[in-house]
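Asks: sequence and predicted structure below; questions after.
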Amino acid sequence: MIINTVKGQVKPEFKEKFIAHMAELAETVRAEKGCIAYDLNVDTENELVLFLFEKWESKEDILAHLATEHMQSHLAEAQPWFDSLEMETFEATKFDLF
């Protein structure tokens, strides 16, 4: 399983536009092969700090996702809306506790 986290500080004038854009994009992404989770969250202490948490079945699935036309377009359009962006990707095996 691939876990991808993105933390970004959105510029105030783009916050609502970005959230609306992500609401539309999420439906498409969640239907992609291998997508387990695709969730946007807002920091409780700073509403301009956003977290995107993604889970994918395989590295091939997330690479195919990143290569889609809608993601290429989204990344090019949304990147200037942020003051900062950090991304971390992890490969993991799910551990069932119960």
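Replies: Yep, it's here. Residues are numbered from 1 along each chain as shown.
Asks: C-alpha only now, for contacts and for neighbours.
Replies: Noted.
Asks: residues contacting the spatially most central residue of the chain?
Replies: Nearest to the geometric centre of the chain sits L52, at 4.0 Å (Cα atoms, centre = their mean). Applying Cα atoms under 8 Å, 6 or more residues apart in numbering, we find L52 in contact with 4-7, 38-41.
Asks: redo that, cut-off 7 Å
Replies: Contact analysis of L52 by Cα atoms under 7 Å, 6 or more residues apart in numbering lists 5-7, 39-41.
Asks: how close does it sit to A26?
Replies: 11 Å (Cα to Cα, to the nearest Å).
Asks: what does A67 give?
Replies: Taking Cα to Cα, one finds A67 at 16 Å from A26.
Asks: neighbour count winner among the two?
Replies: A26 (15 against 12; other Cα atoms under 10 Å).
Asks: let's bring in a second model and compare:
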Amino acid sequence: MSISIVAIFVSKDNMEPKLTSLFKSVIESTRKESGCLNYTLYLDQENPKRFTFLEEWQNKACLEKHLASECIQDLFNNIQDLIESSEIIQLSKIK
């Protein structure tokens, strides 16, 4: 069963350009990962400090492999000083 993720990050003041660059740097490689069905970054139209990734993974194992990857671990380490908050929501489709 596929798993969907909504990952919301809120930037600290004036950190949006740096955060945008860091987020964009992992998109292409992530989309090539085995089991990645969707990996899209959005910017909130009403709050330009809020970034949202919508992700869909073939299964939990693919998601866990992604989260453990070097590029994502580096991303998480590099954004800590740039964000006010983050929220990761794991969703399952209702059939």
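Replies: Done, it's in. Everything numeric in this text was worked out from a predicted model, so none of it was measured.
Asks: what about the counterpart of E46 of the second structure in the first structure, how many residues nearby?
Replies: Residue pairing (TM-score structural alignment): E46 of the second structure is matched to E45 of the first structure. Close neighbours of E45 of the first structure, defined as other Cα under 10 Å, add up to 7.
Asks: where do the helices of the second structure begin and end?
Replies: Assignment of helices within the second structure using DSSP state H yields the ranges 16-31, 60-68, 70-79.
Asks: kindly reformat these as JSON lines containing distance to S85 of the second structure.
Replies: Listed next are the helices of the second structure as JSON lines, based on distance: least, Cα to Cα, whole Å:
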{"stretch": "helix 16-31", "distance to S85 of the second structure": "13"}
{"stretch": "helix 60-68", "distance to S85 of the second structure": "18"}
{"stretch": "helix 70-79", "distance to S85 of the second structure": "10"}
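Asks: what about those, which gets the closest to Q90 of the second structure?
Replies: helix 60-68 (9.9 Å; Cα to Cα).
Asks: if we can go back for a sec, out of the contacts of L52 of the first structure, which comes closest to T93 of the first structure?
Replies: Nearest to T93 of the first structure among the contacts of L52 of the first structure, counting by Cα to Cα, is T5 at 16.2 Å.
Asks: from S73 of the first structure, how far off is that closest one?
Replies: On the measure of Cα to Cα, T5 of the first structure and S73 of the first structure end up 20 Å apart.
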